[in-house]
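A.B. asks: Build me a model:
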Amino acid sequence: MQYKEQKIRICSNLPLHRQSGVPGKVCGALRIANQIKGCVPILHSPVGCAFQRKINTFAPYEITYNLPCTNLTEVDTVYGGHEKLVEKVLEVNKKYHPELILIISTCAPDLIGEDYDITLDEVRDMIDAKIIYDTGNAKRAPVGMQSALYSLATQVMEEQDKIEKSLNICKLSYHRTDSVDEFVDILEEMGAHVNGVYFNNNTIEDIKNIPRAELNLVDFPADWVLYAEKKFGTKYLMPPRLKIEDSLTTLNGFAKYLYAIAGALDLDTDVIEKRKKEADEKLEKYRKKLKGKKIASGFSVHGGAMQTLIEDVGMECPVLILKTRRMNLMMKDDAVKHISNSMTRFIENHQGYAPEVLINPTTEEEIKAMKEHGIELCVGGMENNMFEYLRNGIKLFDMRRMMQISKMGFNNSVNIARETYKIVSKEPKSHLLLGNIEYSMRNPSLSNYWADIVDIFQTCWHCDCKD
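C.D. replies: Next up is the predicted model:
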C-alpha cells in the first residue's frame, strides 16, 4: 500500500478531526491549493492562522508544509496590510519559484476591506508566477473550497475552442478523484473525450483548459460551475442527490447516470449494458454467499453501501437505525424526514416488507432490535458504537472504510460486496484495547470527555444553520 493511502486509511478513522476541530474557509481553500501542481498559498493573516492550518481538519493526512503568511498585527488592521502582502509575494516568488501563488484572505483583511486588485497590479510584472487571490465569493458550503474554485474560474480559466463530445470529471477535492479509472475507460469507450479530471494534482494549463469541454460532470451546481456555463458555455450535469433508488453505488443507478451523460453528448449506449452485465457476473459469486443475510443500516443517501447490498446483492435490512443529530445540524427537518421515508420505501420495495425503524435509539436498544431480527452486520459509521456491537457479536461495515474503497464505476458494487463478505466471514474481535474506553451515548465514536467538547463547539457553530 502506498504511503499516501496508508495516511488516508489511518487518519480518516480518527473520530476527532471533523468534529471538534474548526474547519473554516482557510482549510477549504488550502485543500484546493494542494491539488494544483506548483501552487504556493499565502495566508494574508496573523501568524496564528497559518500555524493552526498546517494540519487540515478536512484531511489531517494532507499537511501543507509550505504555508507562508503575512503576519498581520493590530497595527496592520488599522493601517492596512498592503505593504506586507507585496513583500511576502516577492519573497515567496524568490524562495519557492511557484507556478501559481494563491492569496487566501482571512478575517482581518476581510474586515478592513483589503483591495487585492491593487496588490496584484503592483507585483504581477515583478514575479514569474501567475498570481490570483481568493475572492471570498461563495454562497454555499464548503465556503473555502467554493471560493477558491470560483477564483480559479474567474482568474485562471480562459476561453477555448470546444472539443466535440468532450467532458470534464469534476469532483471536489475531498472526493477521491484518483478512483475514476473505470469511469474514464467507460466514457471513452462510449465515444466521449475526457478533457480532464479535476481537481486532483492538476497543472495551471489543465485548469486553463477546463472551458474546452462541452460538459462538466459535477456533484452540484457550485458558483464556479454556473460561472463556467455563463462565461464559457460549458454546461453541467449532476447525479441525483437525494434519490435513494438512483444511488451511483448500484448497477442500475450508475447505468442511469451514464445514460444521462450519453444523452447530453450523443454517445454510444451499447457499452453501458455490456459493462453492467460484466459487473453483474462478477457479483454473482458474492450474491450466492450473501443473499438473504440480514443487515441493519444507518443513514445512506447517494453514496452508501446499503443500496448496493439490498438491490445488487440481495441482502435484507429488517432494522433501519436513523440518528438525526448530525443530519439536523446540516439539513432542515423536512429534508431529514424525506430521506428517512425514501430509505424505508426503498427497502420495502426490494425485500417485500418494511424495516423496523429506530429513531435516535440508545446503543442498548439498537443491539436488542438487531438480536431480535438476527442481524449479522450493521452498515454504519461514527454514529454507531462499534465496540459494543463487537462485544455482542454484531459486525460493522464502517462507512469510513466505504470511502476508502469507493470507485466510480460498475465495479464499485463488486468492491462493496467483496468487502462485506470479508467482514461477515470473520469472527468479531471483542477484546480490543479501545473497547475499554467508556464512550458517549450521544456520540458513540468519542469518549464522554471529547463528546462534551464536541457538543459545545457544534452548538455554537451550528446554532443558526437552519434559520
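A.B. asks: From here on, just use CA atoms for contacts and neighbour counts.
C.D. replies: Noted.
A.B. asks: Name the residues of the helix or strand harbouring residue 453 that are buried.
C.D. replies: Assigned by DSSP states H and E, residue 453 falls within helix 448-461. Judged by neighbour count (16 or more other Cα atoms under 10 Å), helix 448-461 contains these buried residues: 448, 450, 451, 452, 454, 457, 458.
A.B. asks: ditto for stretch 240-248
C.D. replies: Applying 16+ other Cα under 10 Å to stretch 240-248 flags 240, 243, 244, 245, 246, 247, 248 as buried.
A.B. asks: how far away is the fifth one from residue 256?
C.D. replies: In this structure, residue 246 and residue 256 are 8 Å apart, going by Cα to Cα, to the nearest Å.
A.B. asks: I have a second one here; can you model it like the first so I can compare?
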Amino acid sequence: MSNNQKPKFSKALVGAYGTISMIVHAMACQPAKNAGALVAVNAISDAVPLIHGPLGCGGLRKMNSFGVHSLFPDTPCTNLMELELVYGAEKKLRRGIVETYERYRPALIVVVPTCPSDMIGDDLAAAVRQAKKEVGCEVVYSTGELIKGRPIGYHDVLCSLFDQLLPDGMEIQKMENSVNLITFPIHSVNNKLGEMVDILEEIGIKVNKIFFDNTSLKDIYDLPRAVLNITDLPLPWLDRMKERFGVPFYATSSLDHPTDPKEINPHGMENSARIFLKIADLLGKRDRAEAVVKKRKQYAEERLMEETKGLKGKKVAVVGGFFFGMGLLLVREMGMEASVLIYKTYGLESHGMGRNALKQIMDMDREVAKHYGSEPLVLINPTHGEEIRAIRESETDLVIAPGADIFRYHGEGIRAFDSMKFYMDSLRIGFECPVELALMLKKALERPAKKNPLLSMLDYDRYESNLHPSWVKLENVWRAVIEGADGGCLYG
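C.D. replies: Purely as a prediction, here's the structure:
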C-alpha cells in the first residue's frame, strides 16, 4: 500500500479498532518522538519517513498505531545495531536514504531520529547532504525534540520542513486575498473545513492551501503565497513563516485567556460569526462578510430552533470535561441541562497535570454550567456503581462520554453519545455544526441502549472501568516507567 492511499474498512472495524488501539496505546506504550513525527510525515502524500534507529523504533507504530486511519504503512528504518551506537551511524543513514529512495521513489524523505541516534550525536545534516547527491528527491531531517509541543516530534518535523524547504530569499508570487487553513492531520478534514471554505469564498477570500488535506511537497512550497494563515492554536512554525515571509496567522482559539469560553471554545453560532468577521477584517472584506455571515447564520438558527424542540430541558451527564469540549454546546446551543459532571483524573495526573490545575478546570466547568442554568452534581473518580447510581438518581436522559466507555452505560440500559467521535469528525467552526449535533443527539435519544454481551462478560477494574484488572496492573507499570523517564509528562 502506498503512503497516500487510505485503507477502506467497515464502520464497525474502524470503531472497534480505534477504541481498542487507543486503550492499548495509552496503557502500554511510550509514544516517543517518532510518534508525533510520523503523524506529520504521514500527512504528506508523497513523503516517506526514514526512522534512524533500531528496528523496534521502526516497528512501534505498526504494532500499536493510534487508529485505523493512522496505520503508517511505510516506515523504513536504518536498523541501528550495537556497533553503530559505538562508532557512529552516518554512513548507514546515507545508505538508508538511498535505499529508501530506490524502493519508494518519493518526492520527499524525512529522516526521523530516535533516542539511540540522539545519544551518539550523529551529524544528520552532513549525512543528508551527502545522500542528496545520490537521490532524485528532497531530503529533510528532523532535529528530534528541540521544538516543544505535543505530541513530541510533531512540531519539530513541521519546523524542520519549513526551515529546510522554505529558506530565506525564495521568490514568492503572492495570491491576493488568500489564506491557508492549518489543521491537525485527521481523516475527517473535508467534513470539518468544507463549510468554512464555502463561506470564505462567498466573502471573496480564496483558500490557497489546506494544510493538511492530501498535502504534497508542492503544496508546502506554495504555502507562502497566502497572505494569512488561519489556525486553531498558535504553532511554532507559523511564527517562523511570519518572520520569514511576512505571512501572519490568526488563531481561532487562544490560551491567553483560559477562563474565557469564547477564547478557548470557539464553536457555536455567535463564535463562528465573530471568527468569520474577524478574518474578513484582516483582509479588508468586512462589508461583504457581514451580509454573508448574517444570511448563513440566520438560516442555520432557524433550522436549529426547529431541531432543538425535543432537546430543550433534557438532562445530560458529561464524562471527561465540560468547558473545553462539546459540553458547552449542549447547554448554550441546545438548551439542555447538565445534570452530572464526571471526572476521571488518574490519566491526567499521570500525564503531569497537577491537582491545582485539575481543580481549576472543574471550577470553570461548574461556573459555565451555572451561567447557563445548570447546577450539576460533580463526581471525581467515582466507582462504576457510584457513577451509574448518580446518573439514575438525577434522571439523566443521555450520557456524553468517550467511545471506549459507551458500552458500559449501554450495558446498564442508559443511552450514551460518543463525544470523541463527534470531536474528531464533526466539531468545527461553522453554522451547520450545532444543527448536525442536534440531529445526532435526537437520534441518540431515540435509539435504545445497545448491549454488548461479549464485553459485558469480562471483569473490569473498579476505577479504570473500561479495562480488565490485569491490564490496569500493566498500565500502572508503564505509567511508572514514563513518570521516571520524563517526570510524568507523557507528551512532552
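A.B. asks: Structure 2: which residue goes with residue 402 of structure 1?
C.D. replies: Per TM-score structural alignment, the equivalent position to residue 402 of structure 1 in structure 2 is residue 422.
A.B. asks: Just give me the closest of the buried residues of stretch 240-248 of structure 1 to residue 71 of structure 1.
C.D. replies: Relative to residue 71 of structure 1, the closest of these is residue 240; by Cα to Cα it sits at 44.3 Å.
A.B. asks: Distance of the aligned residue in structure 2 for residue 438 of structure 1 relative to residue 472 of structure 2?
C.D. replies: Using TM-score structural alignment, the partner of residue 438 of structure 1 in structure 2 is residue 459. Distance, residue 459 of structure 2 to residue 472 of structure 2, using Cα to Cα: 12 Å.
A.B. asks: Which element, helix or strand, includes residue 48 of structure 2?
C.D. replies: strand 47-52.
A.B. asks: Run through who's touching that strand.
C.D. replies: Contact with strand 47-52 of structure 2 is made by 3, 34, 38, 41-42, 57-58, 74-80, 93, 96-97, 100, 104, 106-114, 117, 216-217, as judged by Cα atoms under 8 Å, 6 or more residues apart in numbering.
A.B. asks: cool, stretch 68-84 of structure 2 as well?
C.D. replies: Contacting residues not belonging to stretch 68-84 of structure 2 are listed as 1-3, 6-7, 14, 17-18, 38-39, 42, 48-55, 58-59, 61-62, 65, 89, 92-93, 96, 100, 186-187 [Cα under 8 Å, 6+ apart].
A.B. asks: how many other residues sit next to whichever residue in structure 1 pairs up with residue 284 of structure 2?
C.D. replies: Aligned by TM-score structural alignment, residue 284 of structure 2 pairs with residue 266 of structure 1. By other Cα atoms under 10 Å, 14 other residues sit near residue 266 of structure 1.
A.B. asks: Not including adjacent chain positions, what is the nearest residue to residue 266 of structure 1?
C.D. replies: Distance criterion Cα to Cα, 6 or more residues apart in numbering; nearest residue to residue 266 of structure 1, sequence neighbours excluded, is residue 165 at 7.6 Å.
A.B. asks: Trace that neighbour over to structure 2, please.
C.D. replies: In structure 2, the residue matched to residue 165 of structure 1 (TM-score structural alignment) is residue 177.
A.B. asks: Perfect, I'm done here.
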